[in-house]
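Trainee: Take a look and give me a structure for this.
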Amino acid sequence: MQFDLLIEARWIIPVEPADTVLENHSVAIDKGRIVAILQQSEGKFRFAPRETRQLHDHVLIPGLVNLHTHAAMSLLRGLADDLPLDAWLREHIWPAEAKHVSPQFVHDGTLLACAEMLRGGITCFNDMYFFPQATVKAARELGIRAVVGLIALDFPTAYAADADDYLARGLAVRDEFRDSPLLGFCLAPHAPYTVGDRTFEKVLTLSEQCDIPIHLHLHETRKEIEDSVKLFGVRPIERLRRLGLLGPGLIGVHAVHLEDHEMQLLAQHGCSVVHCPSSNLKLASGIAPIEPMTRRGLNIGLGTDSAASNNRLDILQEMRLASLLAKGSSGRADAVGAHRALRMATLNGARALALDKEIGSIEAGKSADLCAIKINDSLLAPCYDQASLLAYSAGREHVSDVWVAGKACVSNGSLLHCSMIELKNLAALWQNRIRS
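Mentor: Predicted coordinates:
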């Protein structure tokens, strides 16, 4: 049988079945999809690949899913560090965005972000930002899978005049690119403190009509909750419940400050949560109660947030931090183990985006979104458990190869389809503009 690509890996962690490590197996790929996972000895006799990639010192895993980004904000990395969220946003980030955000800003910042994510093994990102058409353009240039947020706010920006304008512009982008194989869309009302009831009601209607998820910030800070009680008489999750937004299509980002009944409510409605541990810590928002959320069956994925609040787009780092924080805050060393952390970084993120039948695990029939991590570095030795090594020792510098839908985007550690020198020059150009 002839097909496109055979990847022979020393180890494969397919994520599904859970807690599985395959040794000396191959993944057969044709027309961008996984045809089979089989022992290497069998693959050499059964198939006639056009190309064979041998990964003798590697662990092959599903491509990582970054479930929450503002990709274009890579151009604001380090602009106003060491500030709490409210001051950071209102006094620095929002004024900078008001002055500089444009389609070119979004394209260039997203290009920089996509390059960083691919080099760190991220094959899919879920974005929320202005000028989504520019996000689409950058993602397509680098060949990464993107779920593009159709942002909505109740105040004007350079992108749109009001909530209706935001939604109309976003839907126009979705209509233009809805058949693109590597693109998906989310409705992205920014947060309960920037979006009114009328806009939320419209978002819910559009979500049901278009069958696309809703992606928003939720219970990130105590101030957000206190303000909601003052303005609406209830906490944000209860407000969303009364508006009918809680459901399997809701992706709540951060979820740092939750009471027991709120965790139960999110779980009962099949909502997903995005855990952004680095951003939460850096902005002093708090530590999300991941262990009790996990016990209640909540689907939890991992996100980096923006490079302005992290300051890395590095899901391998988020895996390690998520696991350690869950252990430390719960007093249970088994709270989030290595395999669970990897599942949060892959299949759980895919599930939140309703893409779990397409990506998130290495299974026959799924898209070949894959990441290879080279582990023969002496700094990683010895290796007794490959999943533990990925969760606690390896970093994005060990990512060697990345494929999206079977097409190579990173090879032997080098980014394809884009010059790193050009990206550096682009970043320097924007730095000079913004700093001035």
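Trainee: CA only for contacts and neighbour counts going forward, please
Mentor: Fine.
Trainee: ok, Arg433 - how many residues close by?
Mentor: Other residues within reach of Arg433, judged by other CA atoms under 10 Å, total 9.
Trainee: Over to the one 3 residues further on?
Mentor: Neighbour count of Ser436, defined by other CA under 10 Å: 6.
Trainee: again, but for His339
Mentor: His339: 20 surrounding residues under other CA under 10 Å.
Trainee: can you confirm it is in a helix?
Mentor: Yes. Assessed with DSSP: H, G, I helix; E, B strand; the rest coil, His339 lies in a helix.
Trainee: For Val21, see how far away it is.
Mentor: 10 Å (CA to CA, to the nearest Å).
Trainee: any shared contact partners between these two?
Mentor: Counting by CA atoms under 8 Å, 6 or more residues apart in numbering, the contacts common to His339 and Val21 are Ala387.
Trainee: count of neighbours near the closest residue to Leu64 other than its chain neighbours?
Mentor: In space, Leu64 comes closest to Ile122 once its chain neighbours are excluded; the distance is 4.3 Å by CA to CA, 6 or more residues apart in numbering. The number of residues packed near Ile122 is 32, by other CA under 10 Å.
Trainee: wouldn't Ile122 be in contact with Leu67 here?
Mentor: No. Taking contacts as CA atoms under 8 Å, Ile122 lies outside contact range of Leu67: 10.2 Å.
Trainee: what residue is smack in the middle of the chain?
Mentor: When the chain is reduced to its mean C-alpha position, the nearest residue by CA atoms, centre = their mean turns out to be Asn66, at 1.4 Å.
Trainee: Please provide the structure for the following sequence as well, for comparison with the first:
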Amino acid sequence: MTADTITAADTRINARWLIPMEPCEAVLEHQAVILQGKHILAVLPQHEADRQYRTRETLDLDTHVVLPGLINLHGHTAMSLFRGLADDLPLMTWLNDHIWPAEGKFVSSAFVEDGSRLAMAEMLRTGTTTFSDMYFFPEVTAQAAHDVGMRAQICFPLLDSPTVWGSGPEEYLQKGAGLIETWKNDDYIIPAIGPHAPYTVSDQPLTAAVELSESTGAPLQIHLHETAFEVDEALKATGQRPVARMAQLGVLNANSQCVHMTQIDDADLEQIARSRTHVVHCPESNLKLASGFCPVHRLMERGVNVAVGTDGAASNNDLDLFGELQTAAMVAKAVSGDASAVSAHQALAMATINGARALGLEHEIGSLVAGKRADLIAVDLGDPFLQPVYDPASHLVYSNHGRAVSHSWINGVPQLQDGRLTRIDVPDLMLRVNHWRQQILS
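Mentor: As a prediction, the model looks like this:
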């Protein structure tokens, strides 16, 4: 090859192992990922990269596995400021007696900005490059994520009752339509619609939410079948399970994401599979609040796309998606009685390509393929507690802790370098967090 055929590029990442997610279950060794601008220019063996590319920067990650950035598809980012506030309580007691009163007293645009930045710092530090948020003042979280350069689905809240962000459904929908219009073509922000749950949103606002989703293309995310209590109360009130009601109202479709889904019978499973609705599994929050077990293995067997989320730090109590994957895989085996259920590769898919599919971005993110966005992470497997390495995928799910993440890029921009955040002023952020702690304690 002559010198004039060598291609110049921005960054070369030499990885000991690479898990591209496409093709499925591939684990490659001694690969190079070439980044140019916001995109992946090439993924190829290192000896071929030596002949074909010259880059301004080269990173030799000799003990690392490189994979797509993780996608945390459900959370309430600003609630990181409520981490540990009301533990060891059932869901409705936790909500009614502690979380909702605290939100009424403390939540403001300033609270949401600082809480969102705290959450983003934790997520970036542990390998998440895309997150979904459903909370008040979504315009504030959207701007914070955009400023940091983190990819985010921002779901505006929709409830029947008044909150700090609006007086009722009409105002929520009006503000939400404005949010969608403002951010619809942004490089980082995916505006979305977030009706809270069937028991907090009546038929008319849900119908309006579906119409808004259809007219704008904005995804819709809703908590659904989170607890047996929710399903039982719906049956008493209407004689209908919430999934059936959502199907009637048009909520279930390929642009919708149903979160939790711990209570599923055969009819529910049929509705979800037929409608091509996505399911977002939050195993640690479900366990901590004793909400139940999402039958992930059964859903996958029916071809349902299952992604994963941490939920908020107030009910988890962390946003480390690697820990979530370990829990998801372990619980699936116990629930199904099948030790092969939700393999390590399937768990990794839940946090990468499956999340991308749920967002409608599978052609942009979720795998390391030439032409896709340069959203990727590196995890250092060189520490003694991760040795020896026989199967990097197994290590990432069953042995890894998110703090082994050493590097990350979003749109080709470094967000984490040798474990240090590049776009968030951590000392200043900690001062703000301590301010909120003092206020909430008093």
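Trainee: TM-score of the superposed pair?
Mentor: Aligned and superposed, the two chains score 0.99 in TM-score terms (TM-score structural alignment, normalised by the length of the first structure); 436 aligned residues with a CA RMSD of 0.9 Å.
Trainee: What's the match for the residue nearest to Leu64 of the first structure in the second structure?
Mentor: Alignment note (TM-score structural alignment): Ile122 of the first structure maps to Thr128 of the second structure.
Trainee: Identify the residue range in the second structure corresponding to the helix or strand hosting Ala98 of the first structure.
Mentor: Secondary structure assignment for Ala98 of the first structure, by DSSP states H and E: helix 94-100. Mapping helix 94-100 of the first structure onto the second structure (TM-score structural alignment) gives residues 100-106.
Trainee: how far apart are that stretch and its match in the first structure?
Mentor: Using mean CA distance after the TM-score superposition for the first structure, stretch 100-106 of the second structure ends up 0.6 Å from its aligned counterpart in the first structure, as a mean over the superposed pairs.
Trainee: my guess is Ala427 of the first structure meets Leu76, correct?
Mentor: No. With contacts counted by CA under 8 Å, Ala427 of the first structure stays clear of Leu76, the gap being 9.7 Å.
Trainee: between the two, which one's more packed in?
Mentor: Neighbours per residue (other CA under 10 Å) separate Ala427 of the first structure from Leu76, with Leu76 holding more: 22 against 17.
Trainee: so who does the more buried one touch?
Mentor: Ile93, Ala307, Ala308.
Trainee: From those residues, pick the one nearest Asn376 of the first structure.
Mentor: Minimum distance to Asn376 of the first structure across these is 29.4 Å, recorded for Ala307 (CA to CA).
Trainee: gap between the aligned residue in the second structure for the closest one and Ser167 of the second structure?
Mentor: With TM-score structural alignment as the criterion, the equivalent of Ala307 of the first structure in the second structure is Ala313. Noted for Ala313 of the second structure: a distance of 26 Å to Ser167 of the second structure, by CA to CA.
Trainee: ditto for Leu18 of the second structure
Mentor: According to CA to CA, Leu18 of the second structure stands 50 Å off from Ser167 of the second structure.
Trainee: after superposition, how close is the longest strand seen in the second structure to the first structure?
Mentor: Identified as the longest strand of the second structure according to DSSP state E is strand 53-68. When the first structure is overlaid, strand 53-68 of the second structure sits 0.8 Å from its aligned residues on average, using mean CA distance after the TM-score superposition for the first structure.
Trainee: tell me, that strand lands on which residues of the first structure?
Mentor: Matched against the first structure by TM-score structural alignment, strand 53-68 of the second structure falls on residues 47-62.
Trainee: Show me which residues of that stretch are buried.
Mentor: By neighbour count on 16 or more other CA atoms under 10 Å, the buried set for stretch 47-62 of the first structure is Ala48, Pro49, Leu55, His58, Val59, Leu60, Ile61, Pro62.
Trainee: can I get the residues you listed in a markdown table with distance to Lys374 of the first structure?
Mentor: Shown next, in a markdown table, are the buried residues of stretch 47-62 of the first structure (distance: CA to CA, whole Å):
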| residue | distance to Lys374 of the first structure |
| --- | --- |
| Ala48 | 26 |
| Pro49 | 23 |
| Leu55 | 8 |
| His58 | 4 |
| Val59 | 7 |
| Leu60 | 9 |
| Ile61 | 11 |
| Pro62 | 14 |
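Trainee: quick one: contacts for Thr199 of the first structure?
Mentor: Counted by CA under 8 Å, 6+ apart, Thr199 of the first structure has contacts Ala152, Asp154, Ala163, Asp164.
Trainee: Map it across to the second structure for me.
Mentor: Thr199 of the first structure maps onto Pro205 in the second structure when the alignment is built from TM-score structural alignment.
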